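Visitor: Need the 3D shape of this:
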Amino acid sequence: MITAVLDAGVPVGWVTGDEVYGADSGLRDDLEHQRIGYVLAVGCDRRVHVNDGRTLVRVDGLADRIPATEWQLHNCGPGAEGPRDYLWVWITSSPR
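Guide: Reported below is the predicted structural model:
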């Protein structure tokens, strides 16, 4: 669906998606090629390369390696059970 929107020429500033979209390496490649920002969920057992590709780690263990001072709290709007506050941190990784 996301690719169809991009192929149709709909102006897009950024994309979000659940774990199904996050598992699609072709989609990530397309978004990066078109210079479109994205946040895609991935399974906790997904492995990514960090440290300029030198280290392969599971994403669920990666969070533990990031100092607490690096995390930023952001509100994503109201939810059914109150505010949706999430901790975010920016890292550079490669899923390959």
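
Visitor: Could you use CA atoms for every contact and neighbour count after this?
Guide: Will do.

Visitor: Would you mark the buried spots in the helix or strand containing L31?
Guide: Using DSSP states H and E, L31 maps to helix 25-33. Residues 28, 31 are the ones in helix 25-33 that count as buried (16 or more other Cα atoms under 10 Å).

Visitor: and for comparison, fold this next one:
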Amino acid sequence: MKTRPLFLSMIGLSLLAGCSSKSDSYTREIGIYPGNPNETYAPEVVADNATYRNVTELKSGYHSSSYDYNLTAQLVTDGIHSAIEPAT
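Guide: Presented below is the predicted three-dimensional model:
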């Protein structure tokens, strides 16, 4: 009868022994290669200010409840920067 609590405590201790703090050495932060930094071949993001890219060119835009509701979503998705109001 005493063997069952002893057996359960041994199982509990063996499970806790596997939860050591050594797991921090296997991972780094999000987005950082976990191995040797000289051996990573992941692509890097580089800013390209010389080329204009319209990333919302073919995406639909929906907008309502504004003065010019037909044109506001188009101006937002096209990325047009203007200080004047659109023609009505």
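
Visitor: Need the TM-score from the superposition.
Guide: Once superposed, the chains reach a TM-score of 0.20 (TM-score structural alignment, normalised by the length of structure 2), with 34 aligned residues with a Cα RMSD of 4.3 Å.

Visitor: before we move on, the earlier item: neighbouring contacts of the helix holding L31 of structure 1?
Guide: Outside helix 25-33 of structure 1, the residues that touch it by Cα atoms under 8 Å, 6 or more residues apart in numbering are 3, 21-22, 37-38, 95.

Visitor: could those residues go into a markdown table alongside neighbour count and distance to C76 of structure 1?
Guide: Formatted as a markdown table, the contacts of helix 25-33 of structure 1 follow (neighbours: other Cα atoms under 10 Å; distance: Cα to Cα, whole Å):
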| residue | neighbour count | distance to C76 of structure 1 |
| --- | --- | --- |
| T3 | 12 | 25 |
| Y21 | 18 | 20 |
| G22 | 20 | 19 |
| G37 | 13 | 17 |
| Y38 | 15 | 15 |
| P95 | 16 | 25 |
